[in-house]
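Enquirer: Any chance you can model this:
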Amino acid sequence: MRTEKLAVASAALALAAGASAIVKPLPVPERGFISSKPGETWEQGLLSGNGTVGLNVFGQPLDETAILTHERMFIPLGKPHMPPDNGNRLFEIRNLIDRGLYRQATELALELSGQEGFLYHDHFVPTFDLKIKMDAKGEAKDYMRSVDFQTGVATVQWSDDNGTYERRSFVSRADGLAVMQIEGSAKGSVGCRLKMKVRDPHPELIGGGNSPQKPRSDNMYKFYVEKTTFAAEADALTVRQTFNHSYPGSIHAMEGIVQVVNDGGTVTKDGDELVVKGADRVLLLIDVEMLYDPAHTAMGTF
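Expert: Below you'll find the model as predicted:
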């Protein structure tokens, strides 16, 4: 199944990008966005997606961060409270509102709900980050990045003393995969270190960064996330995350995989990272799965 999706996704990337060779300087999309500065935060990233899987690429030439999201990655906070059936009292609430007694209407509605305080819904958070640290000779220069709104392809281009490099990314709707291609203008010039990272703690839970809410976010992450496991195979990185407060109908685990296909180089393991050396081109296929059965695993089954 991996081989079949690889062929489809690779062809789709070449088609969407318009050409397999680097075109310098980076063309301006007919409809899209182009910038000479990389993003510093996720708000400034290059976006692509297929409605289910989302990809946010910062565009840093030598130390890239690609954030993966999934439409169903709502971290379980525990079984939701079912509201009581109070439809037979609805006429009283409406009558109070008609008379302009809004506070009394609100208090009655709250009393009938049986709710003691504010209830949080399950939080939407990223799945994982893919970190790409490029080998480089000299400083990065001639930098540009772009998104083509017609194809969804995000491109980052720069040069150093070894030549010109380009990363092109998009998310395939047909195959449900995020795809990234890293290419160098000189033969055997692509080298990089690949690592998966979960935003620990997720700043999106309650505030983030160095905000006053960060300690609370840290504690919430530890409370709701049971375990996060990373691993490296000969040609793939994997991550599995399980949750402490899953309930029937919620996700029980998140799994992600980055399969690495290199052209002309080598791929070796270094702990839970992969190291690419001497490649002409590297293709990354990224899959994200939400699991509703805690005994099931989708790892390695693209």
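Enquirer: From now on I want contacts and neighbour counts done on CA atoms only, so please keep to that.
Expert: Will do.
Enquirer: residues in contact with Leu237?
Expert: With contact taken as C-alpha atoms under 8 Å, 6 or more residues apart in numbering, Leu237 is in contact with 195-196, 230-231, 257-259, 272-274.
Enquirer: repeat that with 7 Å
Expert: 231, 257-259 (C-alpha atoms under 7 Å, 6 or more residues apart in numbering).
Enquirer: any idea which of the residues you listed is the one closest to Lys187?
Expert: Among the contacts of Leu237, Gln259 lies closest to Lys187 (C-alpha to C-alpha), at 22.0 Å.
Enquirer: doesn't that closest one fall inside a strand?
Expert: Yes: under DSSP: H, G, I helix; E, B strand; the rest coil, Gln259 falls within a strand.
Enquirer: Run a quick neighbour tally on it.
Expert: With neighbours defined by other C-alpha atoms under 10 Å, the count for Gln259 comes to 22.
Enquirer: does it really touch Glu233, like I thought?
Expert: No: the criterion here is C-alpha atoms under 7 Å, and Gln259 misses it with Glu233 at 9.2 Å.
Enquirer: Over to the nearest residue to Val179 once chain neighbours are set aside. Which of the three states is it?
Expert: Take Val179 and drop its neighbours on the chain: the residue closest to it by C-alpha to C-alpha, 6 or more residues apart in numbering is Leu285, 4.9 Å away. In three-state terms, and counting by three-state DSSP, Leu285 is strand.
Enquirer: want to put them side by side, so please do this one too:
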Amino acid sequence: MRMPEPRIHVTSPAACRTDGFRTANGECGAVLYGEPAMEKVVFEAGRSCHPAYEFRISSPGMTAVGGYGRITDSRTGEVTSTWADGHGTWARRAFASRADQVIAHELLPAPGRTVDTTLSVDTALDGLLGSTRFTTRATVSNGSGYLSLRGVGRSGRGVFGYEGITRVVAFGGSVLASGATLVVIGAVRLLLLTKLDRYESSSTGGIFPALRTALAGLESDYATLFARHTAATPA
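Expert: Down below sits the predicted model:
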């Protein structure tokens, strides 16, 4: 019997969320789609893979001249996208770690170029309850940026909430907070580490401190986190 191909490959960006590539670890996940100039990541919370919010990576000056490709490795869940312009090949890769319960996303520029982008969140997603109320916050601490979101809503079971926070590490560059967004300037490599979780509002006042502490304690190295993830992934 022929085994299924472990890699899914497309040669054009996904225009909508339903065509995006998904990575998940059983507890949280993300769907990646959009053009290089505006990549969108829909974070999913809980085992039900319920859409929580959309994270946006805006790089208006980015244009893909050719050679676009996006690959999902079904064995590890890693999603990789590459494209070329007049300066060379740009790359982005992401996975949902089984070992650390974090979604890691790395952005790599073409040789001699830098990653310059604005990071924000959007909550106008299909599938979210209309009564959900959101608050967002962008801060910078010890050289890392933190973009956080809290959503509180009501379902048939009562009041619920979920929170997510992304740690932004700009190697060789800087991260600035501007309102509810983070602006990255001159990074030779950009690492985004995201944790999110659901909770019952009646039993807790929030989980931001625990999520932020966990993120701050993680290695800011994609390869190290990925190696730990693959070691914890069933063969």
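Enquirer: ok so, going back, wait, what's in contact with the residue nearest to Val179 of the first structure?
Expert: Counting by C-alpha under 7 Å, 6+ apart, Leu285 of the first structure touches 177-180, 258-260.
Enquirer: what do we get in the second structure for it?
Expert: Under the alignment (TM-score structural alignment), Leu285 of the first structure maps onto Leu193 of the second structure.
Enquirer: Look up how far Ala216 of the second structure lies from its match.
Expert: Distance, Leu193 of the second structure to Ala216 of the second structure, by C-alpha to C-alpha, to the nearest Å: 10 Å.
Enquirer: swap in Ser178 of the second structure?
Expert: In terms of C-alpha to C-alpha, Ser178 of the second structure sits 21 Å off from Ala216 of the second structure.
Enquirer: ditto for Arg189 of the second structure
Expert: Distance from Arg189 of the second structure to Ala216 of the second structure, by C-alpha to C-alpha: 18 Å.
Enquirer: In space, what's closest to the residue most central in space within the first structure - neighbours in sequence excluded?
Expert: For the first structure, the residue sitting closest to the mean C-alpha position, by C-alpha atoms, centre = their mean, is Leu68 at 0.9 Å. Counting by C-alpha to C-alpha, 6+ apart, Leu68 of the first structure lies nearest to Leu55, which is 5.0 Å off, once chain neighbours are set aside.
Enquirer: Pull the contacting residues for that neighbour.
Expert: Counted by C-alpha under 7 Å, 6+ apart, Leu55 of the first structure has contacts 47-49, 66-69.
Enquirer: so where do the helices sit in the second structure?
Expert: Taking DSSP state H to define them, one finds helices in the second structure at 208-216, 222-231.
Enquirer: the strands in the stretch 1-150 of the first structure, which residues?
Expert: For the stretch 1-150 of the first structure, applying DSSP state E, counting those that start in this stretch gives strands covering 32-35, 46-49, 53-57, 63-70, 74-75, 123-124, 128-134, 141-148.
Enquirer: can you list contacts of the first one?
Expert: When you say that, I think you mean strand 32-35 of the first structure. Outside of strand 32-35 of the first structure, the residues within contact range by C-alpha under 7 Å, 6+ apart are 28, 144-149.
Enquirer: Residue range in the second structure corresponding to it, please.
Expert: Going by TM-score structural alignment: strand 32-35 of the first structure matches residues 7-10.
Enquirer: can you check stretch 5-20 of the first structure too?
Expert: The counterpart of stretch 5-20 of the first structure in the second structure, using TM-score structural alignment, is absent.
Enquirer: Would you mark the buried spots in that stretch?
Expert: By neighbour count on 16 or more other C-alpha atoms under 10 Å, the buried set for stretch 5-20 of the first structure is 5-6, 9-10, 12-13, 16-17.
Enquirer: got those residues as TSV, with distance to Arg240 of the first structure columns?
Expert: Output for these, formatted as TSV (distance: C-alpha to C-alpha, whole Å):
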residue	distance to Arg240 of the first structure
Lys5	22
Leu6	22
Ala9	24
Ser10	26
Ala12	28
Leu13	27
Ala16	31
Ala17	31
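Enquirer: For Ser131 of the second structure, see how far away the closest residue in space to His50 of the second structure that isn't next to it in sequence is.
Expert: Sequence neighbours aside, Glu44 is the residue nearest to His50 of the second structure in space, at 5.2 Å (criterion: C-alpha to C-alpha, 6+ apart). Using C-alpha to C-alpha, Glu44 of the second structure is found at 18 Å from Ser131 of the second structure.
Enquirer: out of the two, which sits in the more crowded spot?
Expert: Glu44 (24 against 11).
Enquirer: residues touching the counterpart of that one in the first structure, list them.
Expert: Aligned by TM-score structural alignment, Glu44 of the second structure pairs with Thr69 of the first structure. The contact partners of Thr69 of the first structure, by C-alpha under 7 Å, 6+ apart, come to 53-55, 126-127.
Enquirer: can you pick the most crowded of the residues you listed?
Expert: Sorting the contacts of Thr69 of the first structure by how many neighbours each has (other C-alpha under 10 Å) puts Thr127 first, at 29 neighbours.
Enquirer: Surely that residue and Glu71 touch.
Expert: No: using C-alpha under 7 Å, Thr127 of the first structure makes no contact with Glu71, being 9.9 Å away.
Enquirer: quick one on the thing from earlier: have a look at how far, on average, the match of strand 32-35 of the first structure is from the first structure.
Expert: For stretch 7-10 of the second structure, the mean distance to aligned residues of the first structure following superposition is 0.8 Å (mean C-alpha distance after the TM-score superposition for the first structure).
Enquirer: I am finished for the moment; much appreciated.
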